[in-house]
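Engineer: Return atomic coordinates for the entry below.
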Amino acid sequence: MDIKFCGAANVVTGSNFLITTDRHKILLDCGMFQGGKELERLNYEPFPYNPAEIDYLILSHAHIDHSGRIPKLVKEGFKGKIISTKATYDLCRIMLLDSAKIQESDVEWENRKRIRAGKEPIEPLYTVDDAELSLKIFETYLHGQRIAIEDDIKIRFMDAGHMLGSSIVELWIKDGNDELKLVYSGDLGMPNRPIIRDPEFIDDADYLIMESTYGNRLHDEYNQSAEKLIDIINKTAHRGGSVIIPSFAVGRTQEIIYGLNKYYENKELEEYLKIPIYVDSPMAVAATEVFQRHSSTFDSEAKRLILGGDNPFKFSNLRYVTDQNESMALNKNKYPKVIISSSGMANAGRIRHHLKHNIWDARNSIVFVGYQAEGTLGRIILNGARKVKILGEEVAVKAEVLNLQGFSGHADQKTLINWVSNFKKKPTKVFVVHGEEESTSALSRLIEEKLNIETVIPKLGDVVTIEKQHVSITKGKDLATEMLRRSIEEKLADLRNQLEALNTRKEELLKDKLLEKEYDSLKNILIQLEDNIMDLNIMIGR
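Structural biologist: Below is the predicted model of the structure:
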């Protein structure tokens, strides 16, 4: 088996890994390179493989640096299946279509200049039609379901705790006479975060492909950052200013809304403290609707809120903005407010207009709540630039600039090391990817020193050949009956408040004979039941 590293090798973006066996070619993610112009040029390079020869694309989650080149892959001949969770597919419906519109719009603007200069027009990276076509070939599953996509390949998605639908990918692969297990971390989240469940631990792997975004950093606690944000909002409003938050439309924005809901809904506040909160991003509005359709994937705290009748994405001083005229009016009205807008790295979208109209005023605050890639406007501002160019105009940076790392959707160094240490059977090698050089090197060194596992830091285009020798694998059908029983008990515990009638018959479900014969089917049905019941609960929440 070969693994070719076609993206996210010594960089954070462009995740794309090709697995080649004696019978199949499988891609893990197909993301867009983001950051400086040189890096983004890689999006226009030919794929280092023939898309028409790829059998499957397994997608860990919907973020554009993992999914953004899927329409290009389809445009250039891919006719296989795209496998993801249902939530990831629903988010891709928003994000890939939005990305396609941006590609078309940017090229239209560029071609006007080219025609005036007597140059040949160029084509977009892909079109809305390409994105629509790619969405027709998704096949979706839920976390925890083990699926045989071929006789010699099984996959299972486990919750990565990074964003709605995000997954760790477990792959059982038979290659010739060899059989091995490859685990791909995708992007791992932080534990004890709102809405999304904690990253799940994996029992075993022969080889691990692992992200390292924050492999050299420790984050602040989420609760500390949430409290700081409230403090920033109140202090900024007191001096007559507004708070501008560049935020990723999917995941981070919903997390901030959730935190603000807890503050404004559950505390006795004077009306003057209820500062207007505007979510100014059509994509964020659409993504929030997707979140509400997938409440079964939420953590226990969010579920309790919903079951208690509270919709965590609504409160009295929150307004969702989709209309462009209303968005423009926000900058004309000078009363204190909070504007949450995308993109999260401030490289595109409505946030650029809000920064242009607010960053020059010392009364205002600019609050970053996520990763800022090298070369982006967000990174330039964070690095202390006194002037920045926004929408063709040079603007002074006089607003207070703050960075709340406790909101980060990526695991920090401590969480990454803890996740690897919880493998009961450690991988033979860890391939460290999805990080800038300093973070990748730091995490690699720590894994070797603390866990005594060999690591490899691949470069873009590197190919690793794996020949299975004497690595034993525990197959699903060989698991002890007690392990099967414990797994079903855990799922029943999650469902107990919603499925009381079923819970009274749990002894029937836990009979050895039934478990031995129908374990996988039984667990898949329970997962589907949980999904449907939580969907009903979010629908009736006020």
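Engineer: use CA for all of it now, contacts and neighbours both
Structural biologist: Noted.
Engineer: And residue 489, which helix or strand is it part of?
Structural biologist: Assessed by DSSP states H and E, residue 489 sits inside helix 481-495.
Engineer: Assign residue 414 to helix, strand or coil.
Structural biologist: helix (DSSP: H, G, I helix; E, B strand; the rest coil).
Engineer: Roughly how far does it sit from residue 117?
Structural biologist: Going from residue 414 to residue 117 by C-alpha to C-alpha, to the nearest Å gives 53 Å.
Engineer: In contact with the nearest residue to residue 442 once chain neighbours are set aside, which residues are there?
Structural biologist: Nearest non-adjacent residue to residue 442, counting by C-alpha to C-alpha, 6 or more residues apart in numbering: residue 216, 5.5 Å away. Residues counted as contacts of residue 216 (C-alpha atoms under 8 Å, 6 or more residues apart in numbering) are 412-413, 438-440, 442-443.
Engineer: Give me the spatial nearest neighbour of residue 101, chain neighbours excluded.
Structural biologist: In this structure, residue 101 finds its nearest non-sequential neighbour in residue 128, 6.2 Å apart by C-alpha to C-alpha, 6+ apart.
Engineer: Pull the contacting residues for the one you found.
Structural biologist: If you count contacts by C-alpha under 8 Å, 6+ apart, residue 128 has them with 97, 100-101, 104.
Engineer: for the most centrally placed residue in the chain, helix, strand, or coil?
Structural biologist: Residue closest to the average C-alpha location in the chain (C-alpha atoms, centre = their mean): residue 163, at 4.4 Å. Secondary structure, three-state DSSP: residue 163 is coil.
Engineer: Next one: the residue lying closest to it once chain neighbours are set aside relative to residue 129, how far apart?
Structural biologist: Spatial nearest neighbour of residue 163, chain neighbours left out: residue 251 (5.4 Å); criterion: C-alpha to C-alpha, 6+ apart. For residue 251, the distance to residue 129 (C-alpha to C-alpha) stands at 26 Å.
Engineer: These two: which is more packed in?
Structural biologist: Neighbours per residue (other C-alpha atoms under 10 Å) separate residue 251 from residue 129, with residue 251 holding more: 20 against 13.
Engineer: Strands along the stretch 51-200 of the chain, start to end?
Structural biologist: 56-58, 81-85, 138-141, 146-150, 153-159, 167-175, 178-184 (DSSP state E, counting those that start in this stretch).
Engineer: Would you reformat those as CSV and include distance to residue 448 and mean neighbour count?
Structural biologist: As requested, those are exported to CSV (distance: least, C-alpha to C-alpha, whole Å; neighbours: other C-alpha atoms under 10 Å):
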stretch, distance to residue 448, mean neighbour count
strand 56-58, 29, 21
strand 81-85, 32, 23
strand 138-141, 35, 17
strand 146-150, 31, 14
strand 153-159, 25, 22
strand 167-175, 22, 23
strand 178-184, 18, 19
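Engineer: Quick one: those strands as a markdown table, columns for distance to residue 206 too.
Structural biologist: A markdown table is the format used below for the strands of the stretch 51-200 of the chain (distance: least, C-alpha to C-alpha, whole Å):
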| stretch | distance to residue 206 |
| --- | --- |
| strand 56-58 | 19 |
| strand 81-85 | 22 |
| strand 138-141 | 24 |
| strand 146-150 | 18 |
| strand 153-159 | 15 |
| strand 167-175 | 10 |
| strand 178-184 | 5 |
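Engineer: Following up with a second sequence; could you model it the same way so I can compare the two?
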Amino acid sequence: MKITFLGAARTVTGSCFLLETEKTKIIIDCGMFQGSKNITELNRREFMFQPSELTAVILTHAHIDHSGLIPKLIKNGYNGKVFCTKVTKELCGILLPDSAHIQESDAEIAMRKNKRSGKETPQPLYTIDDAYTALKYFQEVPLYDKIKISEDVAVRYRSAGHIMGAAMVEVYVKEADKEIKLLFSGDLGQPKQPIVREPDEIRNTDYLIVESTYGDREHFEYDKEAELAKIINETYARGGNLIIPAFAVGRTQTLLYYFQKLIQENKIPEMPIIIDSPLAIKATDIILRNPQEFDEEACDIYRNQNQKLINIKTLRFVETSEESKALNSLDTPAIIISASGMADAGRILHHLKHNLWRPECSVLFAGFQARGSLGRLILDGAKVVKIMGERISVKAKIYNLRGFSAHADREQIFEWLEGLECRPSGVFVVHGESDVADVFANDLRKVLGAATYVPQYGDIALIDGYNWKIKESEIITKVPAIQELRQELRGMEKNYYEYRMRLEQLLNRDESKLKEIRRRLQKINKYMEENLNGL
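Structural biologist: The predicted model follows:
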């Protein structure tokens, strides 16, 4: 058999892994690339396989970077089943049409601009109709049932503890007289998250395909509730709004959970809490009506509040664009939660445009911000950002509430792997930025004593029983110019690691240097962006 890595390879998004045996072809996930323009352009490439030849699609969870290209896949000829859990199916029922709506809107804006300049207008990857057509192919699968996909392949879902409905996937492949087990972690959740159950333990697997989003760091251990209360109270005292870019699925509901707790404990004022995202409103409804997925603490709250997990008197849901625009003239401080979580699309852009320049306001990030996203630029200290074609000064107080991520960190993944009773034959590290994945793979090699590899886009793992080797991507290596570029970048990577080590040694001696180091790094980063963006 072989695995071709067609996404989430040295990048966090675009999850897609093609698994081929003599009789079967399946893909695990079919996700959209997100982030900078260079990365998102990959969404427009033709699939590196014939969609009509696939036996099945195995979907780990509903996030768009895992599910977002399924409508394109079906539009291009796939007519099989998309297997997923019950809640994943329900969430995709709102996320995929929303993704299509954004693409149609972006295409319409581009058409108006390009018409004036005479440029060709790009078409949306898929339409809202395409998204609803795709949903007809979804088939829910219960956790823990072993489902036969074909004569030689079966799968089993286990809880990943990431967002509600998220699963890791065990794939069983019959080869000659052996049954080889591969475990795709999907996005592995952080333990002790509100509402969501813990990730399931694993005992064995022959091959592990594991995420590494936070593979080079640990989530900061601190009192998150106290920090959240402090941010809210400080912003309220200044008379400003607290703007929170939040993912519609998962993060929004977690924040509501904490707001409810803080209000009940009289730690924050009963100020307006506004969910300004039709998608987040629908997602909240789906999550709140699936109590069978709650963890033990959430189940207790649900029972004690007359079958209501969230019961906040000042909570308001904003549906229409007119209601959303009216929020710009609020005469009292409010908490406004809006999508998207990386601040790269949706109504959050309007709220940032109207609040980012106001020093009395605050912007709170509570999740991963991909390179190239507006959220990442703001967090990295940009003084001015461009929002909907307008330059906006960044004068609001910027907060990064760490530890709210739905992803497990380095140590939490190691703790999860402690359940393994035997060493895997191979470990493939995915879903991480290139430098992060390299660090994590090296650490895994030491901890597990297993061979590890960080694939490039298009690399193929050729697996024969318990032996494997890598065939490097022909997609990349067949272009001579790219080979030269890779060589140049390897030299830069070597310099990066050397400087990183020297800077860490400097900080070990003198922590007061951190501010100056960050200032210089931001200057270097800005210089690189200005030069490379011009390409």
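Engineer: tm score of chain vs chain?
Structural biologist: Aligned and superposed, the two chains score 0.85 in TM-score terms (TM-score structural alignment, normalised by the length of structure 2); 467 aligned residues with a C-alpha RMSD of 1.5 Å.
Engineer: from the contacts of residue 216 of structure 1, which would you call buried?
Structural biologist: 412-413, 439-440, 442-443 (16 or more other C-alpha atoms under 10 Å).
Engineer: So which bit of structure 2 is stretch 240-254 of structure 1 matched to?
Structural biologist: Aligned by TM-score structural alignment, stretch 240-254 of structure 1 falls on residues 239-253 of structure 2.
Engineer: Quick check: end-to-end length of that stretch?
Structural biologist: This stretch, stretch 239-253 of structure 2, spans 25 Å end to end (C-alpha to C-alpha).
Engineer: Stretch 24-37 of structure 1 too?
Structural biologist: Terminal residues of stretch 24-37 of structure 1 are spaced 34 Å apart (C-alpha to C-alpha).
Engineer: So the nearest residue to residue 159 of structure 2 once chain neighbours are set aside versus residue 449 of structure 2, what's the distance?
Structural biologist: When the adjacent residues along the chain are set aside, residue 159 of structure 2 lies closest to residue 167, with 4.6 Å between them (C-alpha to C-alpha, 6+ apart). Computed as C-alpha to C-alpha, the residue 167 of structure 2 to residue 449 of structure 2 distance reads 26 Å.
Engineer: do residue 232 of structure 2 as well
Structural biologist: Distance, residue 232 of structure 2 to residue 449 of structure 2, by C-alpha to C-alpha: 46 Å.
Engineer: Now do the SS call for residue 392 of structure 2.
Structural biologist: strand.
Engineer: How much space separates the corresponding residue of structure 1 for it from residue 342 of structure 1?
Structural biologist: Applying TM-score structural alignment, one finds that residue 392 of structure 2 aligns to residue 395 in structure 1. For residue 395 of structure 1, the distance to residue 342 of structure 1 equals 19 Å [C-alpha to C-alpha].
Engineer: Which residue of structure 2 lies farthest from its centroid?
Structural biologist: Outermost residue of structure 2 with respect to the C-alpha centroid, by C-alpha atoms, centre = their mean, is residue 177; its distance is 38.3 Å.
Engineer: and the lengthiest helix in structure 2, how far from structure 1 on average?
Structural biologist: Identified as the longest helix of structure 2 according to DSSP state H is helix 86-117. Taken over the aligned residues, the distance from helix 86-117 of structure 2 to structure 1 averages 1.0 Å (mean C-alpha distance after the TM-score superposition for structure 1).
Engineer: buried ones in that helix?
Structural biologist: Those would be 86-104, 107-108, 110-111, for helix 86-117 of structure 2 by 16+ other C-alpha under 10 Å.
Engineer: what's the answer for stretch 42-62 of structure 2, then?
Structural biologist: 43, 51, 54-62.
Engineer: cool, stretch 252-259 of structure 2 as well?
Structural biologist: 252-259.
Engineer: again with stretch 116-133 of structure 1
Structural biologist: Across stretch 116-133 of structure 1, burial judged by 16+ other C-alpha under 10 Å covers 124-128, 130-131.
Engineer: quick one: residue 71 of structure 1 and residue 136 touch, right?
Structural biologist: No. Applying C-alpha atoms under 8 Å, one finds residue 71 of structure 1 not in contact with residue 136, separated by 11.0 Å.
Engineer: So which of the two has more stuff around it?
Structural biologist: Per other C-alpha under 10 Å, whichever of residue 71 of structure 1 and residue 136 has more neighbours is residue 71, with 26 against 10.
Engineer: separation between that one and residue 79 of structure 1?
Structural biologist: Distance from residue 71 of structure 1 to residue 79 of structure 1, by C-alpha to C-alpha: 11 Å.
Engineer: try residue 306 of structure 1
Structural biologist: 40 Å.
Engineer: between the strands of the stretch 51-200 of structure 1, which gets nearest to residue 320 of structure 1?
Structural biologist: strand 81-85 (26.9 Å; C-alpha to C-alpha).
Engineer: Which elements pack onto the closest one?
Structural biologist: strand 56-58, strand 138-141 (3 or more C-alpha pairs under 8 Å, 6 or more residues apart in numbering; DSSP states H and E).
Engineer: Looking at structure 1, name the residue matched to residue 327 of structure 2.
Structural biologist: Using TM-score structural alignment as the criterion, residue 327 of structure 2 maps onto residue 330 of structure 1.
Engineer: got it, and residue 357 of structure 2?
Structural biologist: In structure 1, residue 357 of structure 2 lands on residue 360 (TM-score structural alignment).
Engineer: what's the burial count for that match?
Structural biologist: 17.
Engineer: Contact partners for the nearest residue to residue 524 of structure 1 once chain neighbours are set aside?
Structural biologist: Spatial nearest neighbour of residue 524 of structure 1, chain neighbours left out: residue 145 (5.6 Å); criterion: C-alpha to C-alpha, 6+ apart. When contacts are counted by C-alpha under 8 Å, 6+ apart, residue 145 of structure 1 touches 156-157, 520, 523-524.
Engineer: circling back: which one of the buried residues of stretch 42-62 of structure 2 sits closest to residue 8 of structure 2?
Structural biologist: Of these, the one sitting nearest to residue 8 of structure 2 (C-alpha to C-alpha) turns out to be residue 43, at 12.4 Å.
Engineer: tell me the contacts of the closest one?
Structural biologist: 32-33, 69, 125.
Engineer: These into TSV, with extra columns for distance to residue 400 of structure 2?
Structural biologist: Listed next are the contacts of residue 43 of structure 2 as TSV, based on distance: C-alpha to C-alpha, whole Å:
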residue	distance to residue 400 of structure 2
32	25
33	24
69	30
125	33
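Engineer: Just the buried residues out of those residues, in PyMOL syntax.
Structural biologist: Buried residues among those (16+ other C-alpha under 10 Å), as a PyMOL selection:
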select buried, resi 32+33+69+125
